[in-house]
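Participant: How does the following fold in three dimensions:
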Amino acid sequence: MTTILKFYRNALKKYPLITSSIQTSSLMVAGDIIAQTAIEANSLKNINLLRTSQFGVVGLFLVGPTLTTWYKVLDKYLGNKGTSAVLKKVAFDQGLFAPTFIVVFLTSLAIVQQKNVESSINELKTNYKDILIANYKLWPLVQVCNFYVVPVQYQILVVQFVALTWNTYLSWKTQGSNLKEISN
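Facilitator: Predicted structure coming up:
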């Protein structure tokens, strides 16, 4: 186990963007698989691998790099010590980043899934408010703890482990209309 942690720390130090992106993608894939098996009651052999890979691609090329950059920006401009810095980070993260990034995420997922513009806009209108409300129920407290206790290089890892549950929810929520279309 120590060897794995050492390898991870070295990879994170040498290649922070790639390491964070791969870890984010992996946990988004896991979240989608959990959504398909635990919530949607599919067996492992009936998992929609295209959907899982699309979720993973968004994690690899959008979510991972964006979060890595975002946490570095927060740390650089708002600091990393003290209650004031933590509260500022949470305020910017939840007041500015989260509402904007949810739109970017949903739009990117629709693009990867090759949905037309009308369908993408309808899904955004249908899902945005619910996802934003769910975000505010989970992430502010997580981020207070994360920004206050965790060194910046490990903040994405902490967020992504909590996000395993979040990714499961996002996968289920964003696939709801697809599931309805399939069953009709």
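Participant: contacts, neighbours, all on C-alpha from now
Facilitator: Fine.
Participant: In this structure, mark out all the helices, start to finish.
Facilitator: All helices of the chain, identified by DSSP state H, fall at 2-14, 16-34, 49-58, 64-78, 82-92, 98-112, 117-149, 152-183.
Participant: So what angle separates the directions of the longest one and helix 152-183?
Facilitator: Using axes from the mean of the first three to the mean of the last three C-alpha atoms, to 10 degrees, one finds that helix 117-149 and helix 152-183 are set 150 degrees apart in direction.
Participant: Equivalent analysis for the first one, please.
Facilitator: If you take the same axes, to 10 degrees, helix 2-14 sits at 100 degrees to helix 152-183.
Participant: returning to that earlier point: output the helices of the chain as JSON lines; include the columns distance to residue 40.
Facilitator: Shown next, in JSON lines, are these (distance: least, C-alpha to C-alpha, whole Å):
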{"stretch": "helix 2-14", "distance to residue 40": "33"}
{"stretch": "helix 16-34", "distance to residue 40": "9"}
{"stretch": "helix 49-58", "distance to residue 40": "13"}
{"stretch": "helix 64-78", "distance to residue 40": "26"}
{"stretch": "helix 82-92", "distance to residue 40": "33"}
{"stretch": "helix 98-112", "distance to residue 40": "19"}
{"stretch": "helix 117-149", "distance to residue 40": "18"}
{"stretch": "helix 152-183", "distance to residue 40": "8"}
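Participant: And this one, please, so the two structures can be compared:
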Amino acid sequence: MASLFRAYNAALLKRPMLTQCLTAAVLFSGGDVLAQQFVEKRGSLHDYTRTARLAFYGGVCFGPPMTLWYQFLNRIKFASSRRAVVYRVWLDQAFLTPIAVVYFFSMMSLLEGKPYEAPDRVRSAYVPTIIRNWAVFIPAQIINFSIVPPQFRFAYVGVVSLFWNTYLSLANQEQAELEAQAAVNTPVALE
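Facilitator: Presented below is the predicted three-dimensional model:
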């Protein structure tokens, strides 16, 4: 285990963007596998396309901007470490999170081939998702910015996010099912 940790640390230092994007892909797809197998109990009916979509989102859509975001937050210098933690958590949760929630549900709609559903999906999922995000990530980010070394902050959030991604996968699937049900129940206007 220690050698795996050393190899991961070396990869983070040598190729941070690639390593963090691959980490995000694994964690987003892992969250979906947990959602499908342990919460939804889909067994052999696992939706591999859904898992691949979340892996793509994590590695390509989420990983690069989050890597840059953490690099930005790590460069900000403050007079005291306590002030640094407060401001980094505040920036992360007040500025990034509202955008990231809209981005996630919009991208999922787009990747599912249903971009026209994005506004409704965002509208119905935004408030409950942001409230739950703050309940999880404000304490997690306080720990992250106060005791986790900078090169491991993305990975730390990734581990917390494994369970968060399980929730996001379930929330997105629930919204998609509600939209499909609404489409079935919508009367067709005959001209």
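Participant: care to give me the TM-score?
Facilitator: The TM-score (TM-score structural alignment, normalised by the length of structure 1) is 0.93; 181 aligned residues with a C-alpha RMSD of 1.6 Å.
Participant: Residue 42 of structure 1 is nearest to which of the helices of structure 1?
Facilitator: For those, the distance to residue 42 of structure 1 is smallest for helix 16-34, at 9.3 Å, taking C-alpha to C-alpha.
Participant: quick revisit: which stretch among the helices of structure 1 is buried most, on average?
Facilitator: helix 16-34 (a mean of 23; mean count of other C-alpha atoms under 10 Å).
Participant: can you tell me which of the helices of structure 1 comes nearest to residue 41 of structure 1?
Facilitator: Using C-alpha to C-alpha, the nearest of the helices of structure 1 to residue 41 of structure 1 is helix 16-34, at 9.4 Å.
Participant: mean offset of that closest one relative to structure 2 (after superposition)
Facilitator: Following superposition, helix 16-34 of structure 1 is found to deviate from structure 2 by 0.6 Å on average (mean C-alpha distance after the TM-score superposition for structure 1).
Participant: about what we covered before: identify whichever of the helices of structure 1 lies nearest to residue 43 of structure 1.
Facilitator: Among the helices of structure 1, helix 16-34 comes nearest to residue 43 of structure 1, with 9.9 Å by C-alpha to C-alpha.
Participant: and that closest one, what other elements does it pack with?
Facilitator: Contacts defined by 3 or more C-alpha pairs under 8 Å, 6 or more residues apart in numbering; DSSP states H and E place helix 16-34 of structure 1 against helix 2-14, helix 49-58, helix 64-78, helix 152-183.
Participant: Dump these to CSV, plus distance to residue 86 of structure 1.
Facilitator: Listed next are the helices and strands packed on helix 16-34 of structure 1 as CSV, based on distance: least, C-alpha to C-alpha, whole Å:
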stretch, distance to residue 86 of structure 1
helix 2-14, 23
helix 49-58, 28
helix 64-78, 8
helix 152-183, 12
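Participant: Tell me which of these sits nearest to residue 129 of structure 1.
Facilitator: Among the helices and strands packed on helix 16-34 of structure 1, the nearest to residue 129 of structure 1 by C-alpha to C-alpha is helix 152-183 (11.5 Å).
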